[in-house]
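Peer 1: structure here, sequence nowhere to be found:
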């Protein structure tokens, strides 16, 4: 009888959040298939190569979503150190014999049957651990010695694990996410302004170093991409051509021209430009609205949960999705310099899709513990 009452009291998840996530994954599967067909035929003589891998990742991600949707998120608070330790270890494994260099960067681990990108694990592991840390230090967050300095050490170490992989875009994404969590937790405003100045100086250092000349070339190309359209500005220019030719309604699904080897890896870092070309402004707007819907529901969940750890964890997950989506869309519209950032749930990438869907599962479980309107 007691068990029946417990089951009866179990609240439903936020259906709107779940629906927005599933729709984004569905759109991603379709667009990965469309944008990857030419490269699949050229490199593997199989136009379904990338689609098959994306479907497998989607299925595993759905299992992860359903599991964490029914897994009490409060247990993650107790396991936060273990989760963070494992994610950090995965990042260090790239320097072991398991680490492999692809496309000029050492960011992958070869598991034999597939490759694994540890940066995605580091992002989620850092969010869980940082949420636990901030919840435990809630009375000392505004202090320098017990709040700000330990928080900066965690942020610096987490971001450093990704920066050593020569991935500045993902480093900025994670730093922005953790800073959002720190701000919501109640950091002192004077500390915030100091950190913003310090972060700006570090960014300049990451760009002006002699070993980072390629980053300076990207900034130069960003300022006038058409002046460098055959070199560093190539991707930005081709992306703008794709978005411009799509018009209001698009050329039609599967009818993109830029995916025929004009945009490198159009199914990944520039998939939003193919969405704009094939589905037009209305299709692009639909994707943006789905992300806004997901972020809005995530914010509602964070605001309505009584548990501080749950609030900060929800804040971290929503901030990560929002920041990474914003950077991706800004890159393909040439609003910021080009950087390799995928579009969550939509771009090709098994590791990213599985971790992001699992993260949404955690967010859905948090929604079970709120008085949120789930309609």
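Peer 2: Happy to help now that I have it. All of these numbers come straight from a predicted model, not from anything done at the bench.
Peer 1: from now on I want contacts and neighbour counts done on CA atoms only, so please keep to that.
Peer 2: Noted.
Peer 1: so residue 250 makes contact with residue 274?
Peer 2: No. Residue 250 is not in contact with residue 274 according to C-alpha atoms under 8 Å; the separation is 9.7 Å.
Peer 1: ok, second structure coming up, stack it against the first:
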């Protein structure tokens, strides 16, 4: 075995996605920016600033030893809980939900930070308690000869350490995110945590129970909170709400269909002109489809698929349990976010405000993503491959 070193393929994919996303933000936003601010470059200039900041954050985080995040995962998690509480007190509202506060002119969304800190604290926890977590263990050597046999462990201990405590870590975040009325963030955070728990060795039978509990909780939220039930109603019957809640979804579908196989050409979207509202945000993929067509959309999806694949390679080559779980969790986060964003804009699931990584306009999401990419690069520096 030898150390693999810095992963150039992963790094190049991140840079390509950042550059591609910046171009699409400009293309999608200039009409809206001109109408609202009399400056067609308003959003493009701000996004460029966010990209430059992200390009500073990523190498700084990547230069740290990945064990820094192992040692301070709990502290980062506690700070995140503090930010989630703080935003409920001093945060400002947008879209009917209080999810942001301003930090040096940048809108910070703590629920975005929670996605990565929860991955890190779960990875740290499972790596410290892996013998207590696994429902089964494997003994490999006896008197110098390799044997393999499976010994059943204490199921109660496996449940307590493998499911109950991680579920409490997840629950603390979920409750605070729910108070922000951030259903999409709640769903993504929960799904990421369940995937990490399964990958880390949690008993799949208990995890199925947790997943069913989570589904029941979401159904209860939809019943109890009118804003959530309204979203479901619009999702099921968008054309009955075509002049209000269903407008965005319908125009997005028109944009996707208008692109055809090859698209109308970069910058040539017609539906970004006051049809798809704020097209540079969560619905930017519809503009990608309209301007670049099916082939361009598949190109974007392929880039994301390659990034996730490379992330899984880093997870496989990781030097220890913490690094492997963290890399896998971050890869799962990217994959989930992309899949759910595309599901939203194609009306496969209700519109709940899920951004497309590296493409949707915004500083908070991009900077958190760049920190995650930095962690992946740090892990890749200490990973090992066979000679």
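Peer 2: On my side now, so go ahead. Quick caveat: nothing in here was measured; it's all calculated off a predicted structure.
Peer 1: and the TM-score between them?
Peer 2: The TM-score (TM-score structural alignment, normalised by the length of structure 1) is 0.93; 362 aligned residues with a C-alpha RMSD of 1.6 Å.
Peer 1: for the corresponding residue of structure 2 for residue 238 of structure 1, what are its contacts?
Peer 2: Under the alignment (TM-score structural alignment), residue 238 of structure 1 maps onto residue 251 of structure 2. Contacts of residue 251 of structure 2 were listed using C-alpha atoms under 8 Å, 6 or more residues apart in numbering, and they are 271, 275, 276.
Peer 1: tell me the counterpart of the second one in structure 1.
Peer 2: Translated: residue 275 of structure 2. Per TM-score structural alignment, residue 275 of structure 2 is aligned with residue 262.
Peer 1: and its match, how far is that from residue 232 of structure 1?
Peer 2: 13 Å (C-alpha to C-alpha, to the nearest Å).
Peer 1: quick one, which of these two is more surrounded?
Peer 2: Counted by other C-alpha atoms under 10 Å, residue 262 of structure 1 and residue 232 do not tie: residue 232 has more neighbours, with 21 against 15.
Peer 1: does the more buried one touch residue 216 like I think?
Peer 2: No. In this structure, residue 232 of structure 1 is not within contact of residue 216 by C-alpha under 8 Å, at 10.1 Å.
Peer 1: biggest helix in structure 1, by residue count?
Peer 2: helix 271-304 (DSSP state H).
Peer 1: can I assume residue 117 of structure 2 is in contact with residue 77?
Peer 2: Yes. Counting by C-alpha under 8 Å, residue 117 of structure 2 does reach residue 77; the two are 5.4 Å apart.
Peer 1: ok, whatever residue of structure 1 lines up with residue 67 of structure 2 - contacts?
Peer 2: Alignment note: residue 67 of structure 2 maps to residue 74 in structure 1; criterion TM-score structural alignment. Each residue near residue 74 of structure 1 by C-alpha under 8 Å, 6+ apart is listed here: 309, 310.
Peer 1: one more: residue 138 of structure 1?
Peer 2: Here residue 138 of structure 1 is in contact with 185, 186 (C-alpha under 8 Å, 6+ apart).
Peer 1: that one looks like it's in a helix, true?
Peer 2: No. Assessed with DSSP: H, G, I helix; E, B strand; the rest coil, residue 138 of structure 1 is coil; it does not lie in a helix.
Peer 1: what's the counterpart of it in structure 2?
Peer 2: Match for residue 138 of structure 1 (TM-score structural alignment): residue 130.
Peer 1: what's the mean gap between the longest strand seen in structure 1 and the aligned bit of structure 2?
Peer 2: When structure 1 is parsed with DSSP state E, its longest strand is strand 105-110. When structure 2 is overlaid, strand 105-110 of structure 1 sits 1.1 Å from its aligned residues on average, using mean C-alpha distance after the TM-score superposition for structure 1.
Peer 1: what range does the helix or strand just after that strand cover in structure 2?
Peer 2: Downstream of strand 105-110 of structure 1, the first helix or strand assigned by DSSP states H and E is strand 115-116. Aligned using TM-score structural alignment, strand 115-116 of structure 1 spans residues 107-108 in structure 2.
Peer 1: now do that stretch: distance to the chain's middle.
Peer 2: Its chain's C-alpha centre and that of stretch 107-108 of structure 2 lie 16 Å apart, by C-alpha atoms, centre = their mean, to the nearest Å.
Peer 1: with structure 1 superposed, average distance for that stretch?
Peer 2: Using mean C-alpha distance after the TM-score superposition for structure 1, the mean distance for stretch 107-108 of structure 2 is 1.9 Å.
Peer 1: what does that stretch contact?
Peer 2: Contacts of stretch 107-108 of structure 2 with the rest of the structure, by C-alpha under 8 Å, 6+ apart, involve 100, 101, 102, 363, 364.
Peer 1: about what we covered before: which one of residue 250 and residue 274 of structure 1 has more residues nearby?
Peer 2: residue 274 (31 against 24).
Peer 1: roughly how far does that one sit from residue 334 of structure 1?
Peer 2: Applying C-alpha to C-alpha, the value for residue 274 of structure 1 to residue 334 of structure 1 is 14 Å.
Peer 1: and residue 164 of structure 1, by the same measure?
Peer 2: For residue 164 of structure 1 relative to residue 334 of structure 1 (C-alpha to C-alpha), the value is 26 Å.
Peer 1: one more: residue 71 of structure 1?
Peer 2: Distance from residue 71 of structure 1 to residue 334 of structure 1, by C-alpha to C-alpha: 40 Å.
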